[in-house]
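Asker: Pasted the sequence and its predicted model underneath.
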Amino acid sequence: MRLFVGLLPPPAARDELVLALEAHRPRWPGLRWLDPANWHVTLSFLGEVPDPVLPGLRTRLAGAATRHPPLTLSLTGAGAFPSARRARVFLAGLGGDRPGLARLAERVGAEALEAGAGQTDRRRFTPHLSLARCRADMDVSSLVEAFGTFSGAAWEATTVHLIRSNFGGGTTGGAPLRYETVGEWPLTARAPRGQG
């Protein structure tokens, strides 16, 4: 099964972002806007994971979660991958405890590799929430600039999710991509003094 490890923004943060995007979406018909129900912050993309690896992966992710405290985050600003002038993905950035988020991403990625899942050529972690995609490079500079001032309310990430990507048949007109949580573990460590 195709898996990744991520954080899910709470409904209030998601709704706030949906409302903020309303004015921008009609002006960008060339973008395929992602379903807010699928919005997530990817900590580690695992790819295809064989079923026999799952028990060990679950154990390692549970252990990683117990060693990290909840994170105070917010959705803020805008950007694009690989760049605003040649975008394939339009995204919202993340504010708040970015160092803690990077440590959590590093830990779950390392634990996944130890379990026999995950990518050995992991890229540098760039915290974001994908909002829209495009099939060909698109200049979204003006959208990034217009939405760059967005600053959402702070929220607390308390749970790490192991998520399965369910593709809708793989053909045009098939069922849309759907994500399914197949495991979740609370972040239970206490924040170090002076944090949290």
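Answerer: That came in fine, so what should we check first?
Asker: rest of the way, CA atoms for contacts and neighbours
Answerer: Will do.
Asker: Next one: the residue nearest to residue 105 when sequence neighbours are not counted from residue 54, what distance?
Answerer: Excluding the flanking residues, the one nearest residue 105 by C-alpha to C-alpha, 6 or more residues apart in numbering is residue 43, at 4.6 Å. As judged by C-alpha to C-alpha, to the nearest Å, residue 43 and residue 54 stand 17 Å apart.
Asker: between the two, which one's more packed in?
Answerer: The neighbour comparison of residue 43 against residue 54 (other C-alpha atoms under 10 Å) goes to residue 43, with 26 against 16.
Asker: where do the helices sit along the chain?
Answerer: 11-21, 54-66, 98-115, 141-147 (DSSP state H).
Asker: which other helices and strands contact the second one?
Answerer: Identification of packing neighbours for helix 54-66 by 3 or more C-alpha pairs under 8 Å, 6 or more residues apart in numbering; DSSP states H and E yields helix 98-115, strand 178-186.
Asker: tell me the most buried of those?
Answerer: With neighbours defined as mean count of other C-alpha atoms under 10 Å, the helices and strands packed on helix 54-66 peak in mean count at helix 98-115, which reaches a mean of 19.
Asker: check contacts around the residue nearest the centre of the chain.
Answerer: The residue lying closest to the centre of the chain (C-alpha atoms, centre = their mean) is residue 41, at 1.6 Å. The contact partners of residue 41, by C-alpha atoms under 8 Å, 6 or more residues apart in numbering, come to 6, 7, 8, 9, 127, 128, 129, 130.
Asker: please redo it, this time with the cut-off set to 7 Å
Answerer: Contact analysis of residue 41 by C-alpha atoms under 7 Å, 6 or more residues apart in numbering lists 6, 7, 8, 127, 128, 129.
Asker: got another, please set it beside the one above:
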Amino acid sequence: MSERDTIRAFLAVELPASVRQTIARLQRQLQRELPHADMLRWVNPDIAHITLKFLGETPVAEIGRVSDAVEAVARRHAPFTTSLGSLGVFPHIQRPRVLWVEATDENGAFRRLARDIETTMQALGFQPAQEKRYIPHITLARVRQRIRRHEQAAIGETIGDLEVALDMQWRVETITFMRSVLTPQGPHYTPLSTHALQPPTETEEA
């Protein structure tokens, strides 16, 4: 690979094994309870994550600069606690294309981190995020293209009515700069660098 090549990349929060196991159980529940579940492509829970910023095609020559910038962002944010919340869809409940479960953000730490990432990456020349408002979430499944409109609406209606009890809390402590390779079997992710969020110093706390 030469410096003129590009890679598909994104920035994410990886999940502990216990959270991935809970995600797998939730997917099995949804496969039983959702109508037209065969029209959904389920995400492999082993690679489930929370995206902070999709970078897209990234020049190999820029990998070091991106990694340094992410390290600087990580040093500005302390670790924080999140948990699994409610179910949701993109873009609309009547026309769902993506099914997800929320990562809660009660004190706004997730959104502050994502906003800092967004501003920093735009300064490096990356495109702005398409979404106007960042929602921390874990993608569970994607709706297949050939689905009929009434089937799509039925999935959204059921998601809107479904209540799930997910007693799972964990600490967000790192940001991962990840390479994504798309294959017929699904995406393959390779960490390029990992950056630890920094606890506030005594001076900052004072």
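Answerer: Cool, the structure landed. Here the structure is a predicted model, which is why all the values come from computation and not from measurement.
Asker: re the thing from before, between the helices of the first structure, which one is nearest to residue 73 of the first structure?
Answerer: Residue 73 of the first structure sits nearest to helix 98-115 of all these, at 7.7 Å, using C-alpha to C-alpha.
Asker: what does that closest one contact?
Answerer: 43, 44, 53, 56, 57, 60, 61, 64, 68, 71, 118, 125.
Asker: Run a quick neighbour tally on whatever residue of the second structure lines up with the fifth one.
Answerer: Taking TM-score structural alignment for the superposition, residue 57 of the first structure sits opposite residue 66 in the second structure. Using other C-alpha under 10 Å, residue 66 of the second structure has 19 neighbouring residues.
Asker: again, but for residue 185 of the second structure
Answerer: Residue 185 of the second structure has 6 neighbouring residues, counting by other C-alpha under 10 Å.
Asker: Could you pull out the strands in the second structure for me?
Answerer: In the second structure, the segments counted as strands under DSSP state E are 6-14, 40-42, 49-59, 80-92, 95-103, 137-143, 169-172, 174-183, 186-196.
Asker: how about those strands in CSV, adding distance to residue 163 of the second structure?
Answerer: Shown next, in CSV, are those (distance: least, C-alpha to C-alpha, whole Å):
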stretch, distance to residue 163 of the second structure
strand 6-14, 25
strand 40-42, 19
strand 49-59, 21
strand 80-92, 8
strand 95-103, 11
strand 137-143, 15
strand 169-172, 18
strand 174-183, 30
strand 186-196, 29
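Asker: Those: which one's closest to residue 204 of the second structure?
Answerer: Among the strands of the second structure, the nearest to residue 204 of the second structure by C-alpha to C-alpha is strand 80-92 (16.2 Å).
Asker: Against the first structure, what's the mean shift for the closest one, could you check?
Answerer: Its aligned residues in the first structure lie a mean 0.8 Å from strand 80-92 of the second structure after superposition (mean C-alpha distance after the TM-score superposition for the first structure).
Asker: That strand aligns to what range in the first structure?
Answerer: Using TM-score structural alignment, strand 80-92 of the second structure pairs with 71-83 in the first structure.
Asker: OK, contacts around whatever residue of the second structure lines up with residue 31 of the first structure?
Answerer: Superposed on the second structure with TM-score structural alignment, residue 31 of the first structure falls opposite residue 40. Contact partners of residue 40 of the second structure, counting by C-alpha under 7 Å, 6+ apart, are 141, 142, 143, 144.
Asker: Tell me which residues are up against stretch 157-176 of the second structure.
Answerer: Under the criterion C-alpha under 7 Å, 6+ apart, residues 11-14, 19, 34, 79-85, 87, 93-94, 191, 193-197 lie in contact with stretch 157-176 of the second structure.
Asker: Repeat the analysis, applying 8 Å as the threshold.
Answerer: 11-14, 16, 19, 22, 34-35, 70, 74, 78-88, 93-94, 191-197.
Asker: Over to stretch 51-65 of the second structure?
Answerer: Stretch 51-65 of the second structure is contacted by residues 2-13, 114, 117-118, 126-127, 129, 136-138 when judged by C-alpha under 8 Å, 6+ apart.
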